[in-house]
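Asks: can you look at this prediction? I've put the sequence above it.
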Amino acid sequence: MQKWTKQIELPADQMVMTLSQLMQQWSLPRRIRGQLRQNKRVLLNGNYQPVSTLIQPRDKVSFTFLATDFRHSQSGYEIDHRDHLDILYENPDFMIANKPGGIKTHPNSPGEVGTLLNFVQGYLQKITGKAAYMVHRLDEGTSGAIIIAKVPFVVPMLNAQLKTKRIQRTYLAWVKGRMEQAAGTIKMPIGRHPSNDRLRQIGGLAAQDAVTHWQLLETRGSTSLLQIQLETGRTHQIRVHLAALGHPLLGDRDYNPKAIDRRLQLHSNTVSLILPFSQTDLTVKAPLPADFIHPSV
């Protein structure tokens, strides 16, 4: 059975707490914490200790994870070397890549290639025990920063950060029309389109709450550049919400049939998170691609 080992040396300013509290602080799921404890797969300074043991600065904590700890321990993406991978940040556990607009995040069918995760799989193929694991996705037309795990044990930790909004993402979008306000919040539920499963609409089938915050950065002619932050993460949320306001994204042929721009003008500009197995903040910014309408300031 495949296994993964992770060793962490605690920093000099580490607060004294129990090993159990440390694992909770690191957002290791309760089920996995239980497996590690019951099977003595968590070591403190090389020896098994009860999770009630107090940790100290500079202690070494080691975990051994097994495939059975995870719902998806195998990534299974086909290898594809055809595209250059632009990596904005990388450590042994995950990376933040700069996704080009016009390629899908992940395959939708077995054997499919040509997606970002296929390219990451090709990049990682020579690194033993490393593979591409999806944490979140960007629409095919969206460019910019995206988090991709390289080992399965950080996926639930990063998912926990998404759920608790400790991962923050900001987007840039050019929209049709001039905004009447400097900023605003859109609160409209989003559900599936009744006749097209690929699309979403306000209300719709199985609608869920959706909240989008936007700020006007620039107006150019009859278009506006917005900075956007999501409070929820529904499929096509930014595109559906702005279209509902009467300001569809430029290049969005799904929600603005009259769009003439070559690409969807939506860019994942920054990603902020807490590094797994630490309390260190990380913010990564993705440069604007050449086919994004650049601001004049």
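Replies: The structure has been received and is ready for your questions. Numbering: from 1, shown residues only.
Asks: from here on, just use CA atoms for contacts and neighbour counts.
Replies: OK.
Asks: how close does the closest residue to residue 100 other than its chain neighbours get to residue 105?
Replies: Closest residue in space to residue 100, ignoring its immediate chain neighbours: residue 143 at 4.8 Å, by C-alpha to C-alpha, 6 or more residues apart in numbering. As for residue 143, its distance to residue 105 is 10 Å (criterion: C-alpha to C-alpha, to the nearest Å).
Asks: before we move on, the earlier item: right, and the residue nearest to residue 100 touches residue 268 too?
Replies: Yes - the criterion here is C-alpha atoms under 8 Å, and residue 143 meets it with residue 268 at 6.0 Å.
Asks: thinking again about what came up before, any common contacting residues for residue 143 and residue 105?
Replies: residue 99 (C-alpha atoms under 8 Å, 6 or more residues apart in numbering).
Asks: more neighbours: these two, which one.
Replies: Taking other C-alpha atoms under 10 Å, residue 143 and residue 105 do not tie; residue 143 has more neighbours (29 against 24).
Asks: look up the closest residue to residue 7, ignoring the ones flanking it.
Replies: Spatially, and ignoring its direct neighbours in sequence, residue 7 is nearest to residue 62 (4.2 Å; C-alpha to C-alpha, 6+ apart).
Asks: so how far is residue 38 from the one you found?
Replies: 15 Å.
Asks: quick one, which of the two is more surrounded?
Replies: Per other C-alpha under 10 Å, whichever of residue 62 and residue 38 has more neighbours is residue 62, with 19 against 11.
Asks: where does that one land in three-state SS?
Replies: Put simply, residue 62 is strand when judged by DSSP: H, G, I helix; E, B strand; the rest coil.
Asks: and residue 33, by the same measure?
Replies: With three-state DSSP as the criterion, residue 33 reads helix.
Asks: for comparison:
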Amino acid sequence: MQTDKAYKILALNHNLSHKQAKSLIDSGLVMLNGKKISIARLEVPYSSKFEILEVRKPHILFENDDLLAIDKPAFIESYALAKMFEGWSLLHRLDQETSGVILLIKEGSAFHQQAKEAFKKNEVYKEYRCLVQGIIAQPMDIDTPISTSKKKGFARSRIDKQGLESFTQITPIGIVGKKTLLKVVIKTGRTHQIRVHLQSIQHPIVGDRIYAKDSSAKRLMLHAHKIALLGVEITSPLPPNLCL
């Protein structure tokens, strides 16, 4: 059986340049046989059939002179999103495959300083929805400390007794087969906090390829549903795959 690198076959099949094909794979937008591929140089058969996932366009949820709230689609990196809105800068980040509310501000403004202080003091309300593996029947608080390491631009977090204080509150909303839809409220904002905490109780988020090696979904099933700070509250509608 003849094989070649995935990006070359993808480029040939979809009339793309090699650079475009590599970028799509690196962004997590390419499926092969129902599973996402993340290695552009993976050797695959010439007969391989790829599916390229569609990325929604971001749209504005709220705007005033100080704050711009965007409904972020999955698969758009936070810094790339900010570049789409001239004159605005990120206040915080979401993982590339996480959808939902993300906030932009005017860099260095009085509101920016107040918002940074609110995040630092854990005075920002952050509510998510996610679908996890297994059945969770009761609300639960998870407060195990988390530490994060960064290498070559990639961050990985883990449960660590010597790590930073981390608090996640989960409430089951519904059960779908052997999966549970959760309301998640985080009082701290550690890197990958929700993903690491849920994996630590053996209920990883569906589609989490980093902490659970789970390729059962086309994306990480995590959505930033609501955020409130300094008297402003913004909500992002739930995507169809997270509605019961």
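Replies: Happy to help now that I have it. The structure displayed is predicted, hence computed values, not measured ones.
Asks: which stretches of the stretch 1-150 of the first structure form strands?
Replies: Shown for the stretch 1-150 of the first structure, the strands assigned by DSSP state E, counting those that start in this stretch span residues 3-9, 42-44, 47-48, 60-66, 87-90, 94-99, 133-134, 143-149.
Asks: nearest to residue 183 of the first structure, of the ones you listed?
Replies: Nearest to residue 183 of the first structure, of all the strands of the stretch 1-150 of the first structure, is strand 143-149, at 22.7 Å by C-alpha to C-alpha.
Asks: and the closest one, what does it pack against?
Replies: In terms of contacts (3 or more C-alpha pairs under 8 Å, 6 or more residues apart in numbering; DSSP states H and E), strand 143-149 of the first structure is packed against strand 94-99, strand 133-134, strand 266-274.
Asks: so can I have a markdown table of the ones you listed showing distance to residue 202 of the first structure?
Replies: Converted to a markdown table, those look like this (distance: least, C-alpha to C-alpha, whole Å):
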| stretch | distance to residue 202 of the first structure |
| --- | --- |
| strand 94-99 | 27 |
| strand 133-134 | 27 |
| strand 266-274 | 20 |
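Asks: now for those strands, which one comes closest to residue 238 of the first structure?
Replies: Proximity to residue 238 of the first structure (C-alpha to C-alpha) singles out strand 266-274 among those, at 8.9 Å.
Asks: buried ones in that closest one?
Replies: Neighbour counts over strand 266-274 of the first structure (16 or more other C-alpha atoms under 10 Å) mark 266, 267, 268, 269, 270, 271, 273, 274 as buried.
Asks: same check, this time on stretch 141-160 of the second structure
Replies: By neighbour count on 16+ other C-alpha under 10 Å, the buried set for stretch 141-160 of the second structure is 142, 144, 145, 146, 147, 148, 157, 158, 159.
Asks: farthest pair in these?
Replies: Within those, 142 and 148 form the most distant pair, 17.3 Å apart (C-alpha to C-alpha).
Asks: counterpart of the residue nearest to residue 100 of the first structure over in the second structure?
Replies: Matched by TM-score structural alignment, residue 143 of the first structure corresponds to residue 99 in the second structure.
Asks: try residue 234 of the first structure
Replies: By TM-score structural alignment, residue 234 of the first structure lines up with residue 190.
Asks: for its match, pull up the helix or strand it's in.
Replies: Secondary structure from DSSP states H and E places residue 190 of the second structure outside every helix and strand.
Asks: burial measure for it, as a count.
Replies: Neighbour count for residue 190 of the second structure, taken as other C-alpha under 10 Å: 18.
Asks: which residues touch it?
Replies: With C-alpha under 8 Å, 6+ apart, residue 190 of the second structure has these contacts: 146, 164, 166.
Asks: show me the biggest helix of the second structure in terms of residues.
Replies: helix 110-120 (DSSP state H).
Asks: give the buried residues for that helix.
Replies: 111, 112, 115, 119.
Asks: the third one touches residue 232, doesn't it?
Replies: No - counting by C-alpha under 8 Å, residue 232 is not a contact partner of residue 115 of the second structure; they are 11.0 Å apart.
Asks: hang on, the earlier thing: could you give the angle of the very next helix or strand once past the longest helix of the second structure to helix 110-120?
Replies: Toward the C-terminus, helix 110-120 of the second structure is succeeded by strand 125-133 as the next helix or strand (DSSP H and E). Between strand 125-133 of the second structure and helix 110-120, the angle formed by their directions is 50 degrees, by axes from the mean of the first three to the mean of the last three C-alpha atoms, to 10 degrees.
Asks: nothing else from me, thank you.
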